[in-house]
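Asks: Structure for this input, please:
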Amino acid sequence: MTLHSLSPDILGALEGAVGRDGLTADTAGMAKYLGDWAGDCRGSALAVLRPGSVADVQALMRLCSELGLGVIPQGGNTGLVSGAIDSKGAGLVVVSLERLNAIRRIDTENFTLQADAGCVLQTIKDASEAQDCLFPLALGAQGSCQIGGNAASNAGGVNVLRYGMARDLILGLEVVLADGELWNGFSGLRKNNSGYDLKQLFVGSEGTLGIITGVEVKLFPKPARIETAYLGLASFEAAVALFNRARRDCSDLISAFEIIGSECIDLAQLIDPGVTAPVSAPVQALVELSSSAAIDLNGMLAGFLADAMEDGLVADAVLATSVAQAKAFWAIREGLVEGQAKRGYHVRTDLSVRISDIPALIERARRFVAHEHSGWISLAYGHAGDGNIHFNVLPPADLGAGEARARGAEITAGLYDIAVNLGGSISAEHGIGRSRSREFWAELSPTHRRMVTALKTALDPKGLMNPGCLLPLTETVP
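Replies: You can find the predicted model right below:
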């Protein structure tokens, strides 16, 4: 049965678990925890709980287990799939990790860092840099997203090409289970082949198996040199061909290879009217090389691009001559995402295909939108180096909100079909959350469903951990 309120006795017990400063149950106080970053979704909660220690989280989960009270773990609330918002009115409490925000330890000898789950990603990056190290996870929300949420959603970003997803950067986790028991999976070991790798059960689980309270990550030497170029290309086919050549000619020194359809530039200008693309071409690309060693990266990148231009793969290129110019290049990539949010509702996807299928994905998606949804504006951009394309679609400016969302659902379904028919995925890095749970579940084989359900039942037998996220409510624990 869905609860609509909590009794004074239960509220008092919850306050006893997290302290007076850790409980908010009034509408105004809860507001910032109940909406997503893009403004697409509003949710509800019976209360917002803000534990101040791992012990508080344990006490809270023991109490919720006794009460049969469902819990939504929440990090920085920067997700895009309603994974941390009760958009279905299921009668849940939100557990925000924002007060667990300390960096516990930086070990420069072993290149590791331990932090509370609520530590903001940018704080971790800055602390690492202060020790002449690099934590390479990089995404647009890094100023507000939290490392526990990054782990729970297996965050991606612009450096996946070189360093991998969040799961590739995590050495260990600390997790409070659904019954309040604490599992400490820290070891600092790079190699540990002792049975099941339990931390990987929680990476990408989106809070459905437990609450991550601590994260141990790999650090890397801070790059001594970074070279950035902004390119103009004739097509996405040319972009993929250029990337393939770059992997061979520049090897693992490539840290990012982003592609942007020229139609996206107007969106960046909604955030900063002064933004100007340094090249004019149908497809644009941002390429970054980095190295901690004494390597002539500038010469390598300049020579590579000269050869590519001679062979007709690159139409125009500008190499950044300063850190400020490189930041200006990246401001285009970051601004186009913020510009879409500023414009209002739009279809947002996070598709993944094999790198060689990127041109086919974009061509089929553009054709589908043009033929079936005239007047809607297609946008294509993303991480070419790992096959992750964000194919988004803007509604006509004069279309009513209700009709736009109804048509948007049809467009989303069509785009998912295109990706799946290419052997791809509907979620490359954003996760499943609540907004994609039905589509996710429908695509699973019976065997896959049985395995997922078995894991969920074993670790969360009462179905209290983020119900409705990842698994549809009707498919959680019997």
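Asks: From now on I want contacts and neighbour counts done on CA atoms only, so please keep to that.
Replies: Fine.
Asks: Now do the buried residues in stretch 298-318.
Replies: Burial within stretch 298-318, assessed by neighbour count using 16 or more other Cα atoms under 10 Å, is assigned to Asn298, Leu301, Ala302, Phe304, Leu305, Ala308, Leu313, Val314, Ala315, Asp316, Ala317, Val318.
Asks: Need the contact partners of that stretch.
Replies: Under the criterion Cα atoms under 8 Å, 6 or more residues apart in numbering, residues 227, 229-234, 238-239, 241-242, 246, 249-250, 278-279, 281, 289, 319 lie in contact with stretch 298-318.
Asks: can you check stretch 76-90 too?
Replies: So stretch 76-90 is contacted by 2-3, 33-38, 41-45, 72-75, 92, 94, 98, 118, 120, 141, 144-146, 149, 206, 430-436, 466, 468-470 (Cα under 8 Å, 6+ apart).
Asks: give me that answer again for 7 Å
Replies: Contacts to stretch 76-90, defined as Cα atoms under 7 Å, 6 or more residues apart in numbering, come from residues 2, 34-37, 42-45, 72-74, 141, 144-146, 206, 430-436, 469.
Asks: Stretch 30-50 too?
Replies: 4-6, 18, 22-25, 77-80, 82, 85-87, 89, 91-99, 341, 345.
Asks: now do the same end-to-end measure for that stretch.
Replies: Here the two ends of stretch 30-50 are set 11 Å apart, with distance taken as Cα to Cα, to the nearest Å.
Asks: Okay, Leu201 and Pro461: tell me how far apart.
Replies: Here Leu201 is placed at a distance of 16 Å from Pro461 (Cα to Cα).
Asks: The two: which has the busier surroundings?
Replies: When Leu201 and Pro461 are compared for neighbours, Pro461 comes out ahead with 18 against 13, by other Cα atoms under 10 Å.
Asks: here's the other one to compare against:
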Amino acid sequence: MHSNLIGRLRGAVGDAGLILDAPGQATYLTDWPRKWSGTTPVVVRPASTDEVAAVMRICHETRTPVVPQGGNTGMTGAGIPDKQGGQIVLSLNRMNRILDVDVVSNTMTVEAGVILQQVQQAAADADRFFPLSLGAEGSCTIGGNLATNAGGIAVLRYGNTRDLTLGVEVVLPDGRVWDGLRALRKDNSGYDLRDLFIGSEGTLGIITRAVVKLFPAQHGRATAWVGVPSHGDAVQLLSMMQSICGERIIAFEMMSEFGLSVILRHVADTQRPLGDVHPYYVLVEIADAQRETPPVLLEEALAKALESGLAHDAVIAVNDRQRQAMWKIREGVSQAQLREGNPLKHDIALPIAQIAPFIDAADALVAAHFPQLPVLNFGHIGDGNLHYNVLLPHDLCDDERERLTREVNLKIHDLAIAYRGSISAEHGVGLLRRDELRRYKSAVETDLMLAIKRALDPDQLMNPGKVL
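Replies: Here you go, the predicted structure:
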């Protein structure tokens, strides 16, 4: 660590922009799942793009590694420094202003530290809709969402964060600022640099501001909980409902009966939406600018599903309280599985047509090799994102837990690749999947990624050791 680094950083961001004491740093040094922790001499909290640029110039001159951090709600350790104490944490949480809401262009310009829920509310206040929605929306930041290309429940209709973004402003590793803050929906004037930084997990530069897309407000909404005979029927139900409801389907979530039972056991104030038990369940939600349209369409689609046998029972929420109760079940899965066991999380992306065959093959694989381990699978079936999680007992010794983790991950991820899938749909790579990436990326793809990293960050200062 350069001897006068702290003093130079204080000159760039002031005393308010530095956290030097251990208690103040604590929340920045451990990730949300509490799998990784690190140390740092200083947490730097710049309040503007100019201050971010000044910090990066200092770090470039002193060869100081930088770990960018948003809301620290990630699942892969990408925002945590190592334990050696030579990396600074650069938090964007002081850059939290909504700069512009343009209802004519249907855009919003925000700083990277704005909480996602605040973006959603600002859109609603302008009678518009920002569709990115995920469990951590009350604490994650738009900059973190951009850095990880976050997904969530509405990808089926609106796409990932990359699809919701028109332009970004980025501070490069040497402190230069790329102003790509354009609200253009068409721009074929060269390489799309924006998409280099979105999803790069802070390894290429620091996103400081963004222009995101807004959509017409969804005044009409209808939500249903559906019992289905199998995961294959759930996938077929999606196809049938799309033919009736079209692009109005916002969310199509699947959950097994085992998953529901775990949630009911561990999450307070939850209860079965249906009287009978079914092998699988679907939570479907449709929305439209017209209040009258969604309930009629959803009733029509569910009637056809029941008649065809794709669904065995269904209930439509008659008010917002019932809708919230359904979503509380779905959103409770992360909390519940942690209480039930030690989940080995597999955030898999698959072609939608391959979801059912994959589950069949994966269930058979786990039954053959790990018969003692229960499977809790759920996911955003509408966009092919399956969370195929295997639960380890809480009381395993460290060696046994590490052995099973390696063996289970290898088999599940090998199978996902065999079905032309991906080992990371929405959580990113970070530290969690970094070494596995070598196994699943081709030599050509790896070389291209390394070439980009070397071109933009030749001194390996940006989030070193993550992704690559």
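Asks: Now the TM-score, please.
Replies: For this chain pair, the superposition-based TM-score is 0.96 by TM-score structural alignment, normalised by the length of the second structure; 466 aligned residues with a Cα RMSD of 1.6 Å.
Asks: Which of the contacts of stretch 298-318 of the first structure fall in strands?
Replies: Residues of those located in strands (DSSP state E): Glu227, Ala229, Tyr230, Leu231, Gly232, Leu233, Leu289, Leu319.
Asks: Now do the same contact list for the fourth one.
Replies: When you say that, I think you mean Leu231 of the first structure. Going by Cα under 7 Å, 6+ apart, Leu231 of the first structure touches Val279, Gln284, Ala285, Leu286, Val314, Asp316, Ala317, Val318.
Asks: Of those, which ones are shared with the second structure?
Replies: Mapping those onto the second structure (both residues aligned by TM-score structural alignment, their matches' Cα atoms under 7 Å) leaves Gln284, Ala285, Leu286, Val314, Asp316, Ala317, Val318 still in contact.
Asks: Could you find the closest non-adjacent residue to the second one?
Replies: What that stands for is Ala285 of the first structure. Closest residue in space to Ala285 of the first structure, ignoring its immediate chain neighbours: Ile259 at 4.4 Å, by Cα to Cα, 6 or more residues apart in numbering.
Asks: What is the aligned counterpart of the one you found in the second structure?
Replies: Under the alignment (TM-score structural alignment), Ile259 of the first structure maps onto Met254 of the second structure.
Asks: gap between that match and Thr64 of the second structure?
Replies: 45 Å.
Asks: hmm, back to that, now, of the contacts of stretch 298-318 of the first structure, which are buried?
Replies: The buried subset of these - by 16+ other Cα under 10 Å - is 227, 229-234, 238-239, 242, 246, 278-279, 281, 289, 319.
Asks: Would you map the helices across the stretch 201-350 of the first structure?
Replies: Secondary structure of the stretch 201-350 of the first structure (DSSP state H, counting those that start in this stretch): helices at 236-249, 265-271, 297-310, 323-343.
Asks: got the contact list for the match of Ile259 of the first structure?
Replies: When contacts are counted by Cα under 7 Å, 6+ apart, Met254 of the second structure touches Tyr281, Val282, Leu283, Phe378, Gly379, His380, Ile381.
Asks: so the third one touches Val228, yeah?
Replies: In this case it means Leu283 of the second structure. No: the criterion here is Cα atoms under 7 Å, and Leu283 of the second structure misses it with Val228 at 10.8 Å.
Asks: From what I see, Leu214 of the second structure and Asp127 are in contact.
Replies: No: between Leu214 of the second structure and Asp127 there is no contact, the gap being 9.8 Å when judged by Cα under 7 Å.
Asks: which of the two has more neighbours?
Replies: Comparing Leu214 of the second structure with Asp127 by neighbour count (other Cα under 10 Å), the higher total belongs to Leu214, at 24 against 15.
Asks: Residue in the second structure paired with Gly39 of the first structure?
Replies: By TM-score structural alignment, Gly39 of the first structure lines up with Arg34.
Asks: so stretch 43-57 of the second structure corresponds to what in the first structure?
Replies: On the first structure, the counterpart of stretch 43-57 of the second structure by TM-score structural alignment is residues 48-62.
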